[in-house]
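K.L.:
Here is a sequence together with a model predicted from it:
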Amino acid sequence: MGGPEIDHLITLLAKLPGMGPRSARRAALRMLQQPEQRMLPLAQALAAAAAAVRPCADCGNLDSRDPCSICADPRRDRSIICVVEGVGDLWALERAGVHHGLYHVLGGTLSALSGTRPEDLTITALLSRIEEGETREVILALGATVDGATTAHFLADQLRPTGVTVTRVGQGVPIGGALDVLDDGTLAAALRGRRSA
């Protein structure tokens, strides 16, 4: 088509979520037609993000600050921690503007099929945060999947002895649904409709 550099660019772009080979070819062509306006700024932004962005030591969010801008914000309600499966879910809740407390990113869900065990997730770090004594409520904002429900049940059992209130997101999250693909209104309804876990 146009040399190994172009083929390599298309191959890398095609690995991005939601980007197949045809979309990758179109994106590569657009960037290559105006490299100074499209490709070089993108390359610089990618390099800067790769060098600066790290997981927050407190919650697991991705940011160039540690603690992240959410954990460092003094206006956040430090008595509520919203537990999410991944950073995409955290970003979705922030985009919807429905949670004003802190977060905790588990890094996945328990899964017998994929072999994900409690020690593979950041459950110990969550329990350590709660032991600090500032937390009064933990919201389990996990997807309505079998693995999400299993993880929520396990976490509720682990959190019960701490004395914090444990709630789960309620209506609005469809069975089999992932938080990061839901619209803002559905996320808001789910968080408002949380219930005891």
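P.N.:
All right, it came through fine.
K.L.:
When you work out contacts or count neighbours from here on, use the C-alpha atoms and nothing else.
P.N.:
Noted.
K.L.:
Any figure for the gap between residue 74 and residue 9?
P.N.:
Counting by C-alpha to C-alpha, to the nearest Å, the gap between residue 74 and residue 9 amounts to 42 Å.
K.L.:
for comparison:
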Amino acid sequence: MQITSEVLERAIEELAKLPGTGRKSAQRIAIHLLKQSDERVLTLADSLVQLKKSVKRCSVCGTITDEDPCSICSNQKRKTGVICVVEEFQDVYIIEKTNEFRGRYHVLGGTISPLDNIGPDDIRIKELLERLANDDEPVEEVILALNPDAEGEATSYYINKLLLNYDVNVTRIAYGIPMGTELEFIDEATLSRAFASRTSF
């Protein structure tokens, strides 16, 4: 096959690296962008540049934010005595959609996974323990809302064991969620029910 545009080919190759995007989808996106006005494409490009430049991690909970601390951590109306522990920042968005949880969050940034050489020191467990030791905002309950897969289970058990040394009630979201399913793919009603019927660890 003879390539008529090296620039288009490079764009297709880069787009094909996006999750869930194969070469054919990348080609359709690239051709679609070619047909758009310069202004529209430049707006998209600018938003991607700003995404990398301006978005950062909240120094308190670890979610992504434009301002530090994030709007959830700085919201005085949120319950300070309840922390929901999640794997990734997108889980915060999913839980927030349910309007079921009104406390604070703690994003681990992954799970313990020996096969991937990810241990407890590679995720934000130490920061969670520091938050629990902070007397300025006493924590009464820690909700473990990790994905119900092998890594999520291992991480939940590890955190639960550590929290036995703290005066805190450890709960987990209920198992109305199928094993092996990630929070990202669960509908809001199921997730809302899981929060409402959580049990002690």
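P.N.:
Alright, I've got the coordinates. As the structure is a prediction and not an experimental result, all values here were calculated from the model.
K.L.:
Residue 74 and residue 9 of structure 1: which is more packed in?
P.N.:
Shown here are residue 74 of structure 1 and residue 9; by other C-alpha atoms under 10 Å, residue 9 has more neighbours (14 against 9).
K.L.:
Surely the more buried one and residue 27 touch.
P.N.:
No. With contact defined as C-alpha atoms under 8 Å, residue 9 of structure 1 does not count as touching residue 27 (9.7 Å).
K.L.:
Packing partners of the longest strand anywhere in structure 1?
P.N.:
Looking across structure 1 with DSSP state E, the single longest strand is strand 77-84. Judged by 3 or more C-alpha pairs under 8 Å, 6 or more residues apart in numbering; DSSP states H and E, the packing partners of strand 77-84 of structure 1 are strand 101-105, strand 137-141.
K.L.:
what sits against the counterpart of residue 152 of structure 1 in structure 2?
P.N.:
Residue pairing (TM-score structural alignment): residue 152 of structure 1 is matched to residue 156 of structure 2. For residue 156 of structure 2, the contact set (C-alpha atoms under 8 Å, 6 or more residues apart in numbering) comprises 144, 146.
K.L.:
chain center to the one helix or strand residue 156 of structure 2 maps to: distance?
P.N.:
Following DSSP states H and E, one finds residue 156 of structure 2 within helix 150-163. Between the centre of helix 150-163 of structure 2 and the centre of its chain there are 17 Å (C-alpha atoms, centre = their mean, to the nearest Å).
K.L.:
Also stretch 12-27 of structure 1?
P.N.:
22 Å.
K.L.:
tell me, that stretch lands on which residues of structure 2?
P.N.:
Taking TM-score structural alignment, stretch 12-27 of structure 1 hits residues 14-29 over in structure 2.
K.L.:
mind checking the end-to-end distance for that stretch?
P.N.:
11 Å.
K.L.:
So residue 81 of structure 2 versus residue 12 of structure 2, what's the distance?
P.N.:
48 Å.
K.L.:
more neighbours, the two?
P.N.:
Set residue 81 of structure 2 next to residue 12 and count neighbours by other C-alpha under 10 Å: residue 12 wins out with 21 against 15.
K.L.:
in structure 2, which spans are strands?
P.N.:
Using DSSP E, the strands of structure 2 run over 56-57, 64-65, 82-86, 104-107, 141-144, 169-172, 199-200.
K.L.:
nearest to residue 96 of structure 2, of these?
P.N.:
Minimum separation from residue 96 of structure 2 across the strands of structure 2 (C-alpha to C-alpha) falls at strand 104-107, 10.3 Å.
K.L.:
Please name every helix or strand in contact with the closest one.
P.N.:
For strand 104-107 of structure 2, the helices and strands in contact under the criterion 3+ C-alpha pairs under 8 Å, 6+ apart are strand 82-86.
K.L.:
what range in structure 1 matches the strand it packs on?
P.N.:
Using TM-score structural alignment, strand 82-86 of structure 2 lines up with residues 80-84 of structure 1.
K.L.:
got the buried residues for that stretch?
P.N.:
80-84 (16 or more other C-alpha atoms under 10 Å).
K.L.:
Equivalent analysis for stretch 129-139 of structure 2, please.
P.N.:
Here stretch 129-139 of structure 2 shows 131-132, 139 as buried, counting by 16+ other C-alpha under 10 Å.
K.L.:
which residues touch it?
P.N.:
80-83, 166, 168.
K.L.:
Equivalent analysis for stretch 16-25 of structure 1, please.
P.N.:
For stretch 16-25 of structure 1, the external contacting residues (C-alpha under 8 Å, 6+ apart) are 10-11, 13-14.
K.L.:
Which position in structure 1 pairs with residue 95 of structure 2?
P.N.:
Match for residue 95 of structure 2 (TM-score structural alignment): residue 93.
K.L.:
Its match touches residue 100, doesn't it?
P.N.:
No. The criterion here is C-alpha under 8 Å, and residue 93 of structure 1 misses it with residue 100 at 9.6 Å.
K.L.:
the more surrounded of the two?
P.N.:
residue 93 (25 against 16).
K.L.:
How about the contacts made by the more buried one?
P.N.:
For residue 93 of structure 1, the contact set (C-alpha under 8 Å, 6+ apart) comprises 99, 184, 187.
K.L.:
Tell me the one of those residues nearest residue 146 of structure 1?
P.N.:
If you rank these by distance to residue 146 of structure 1 using C-alpha to C-alpha, residue 187 comes first, at 19.2 Å.
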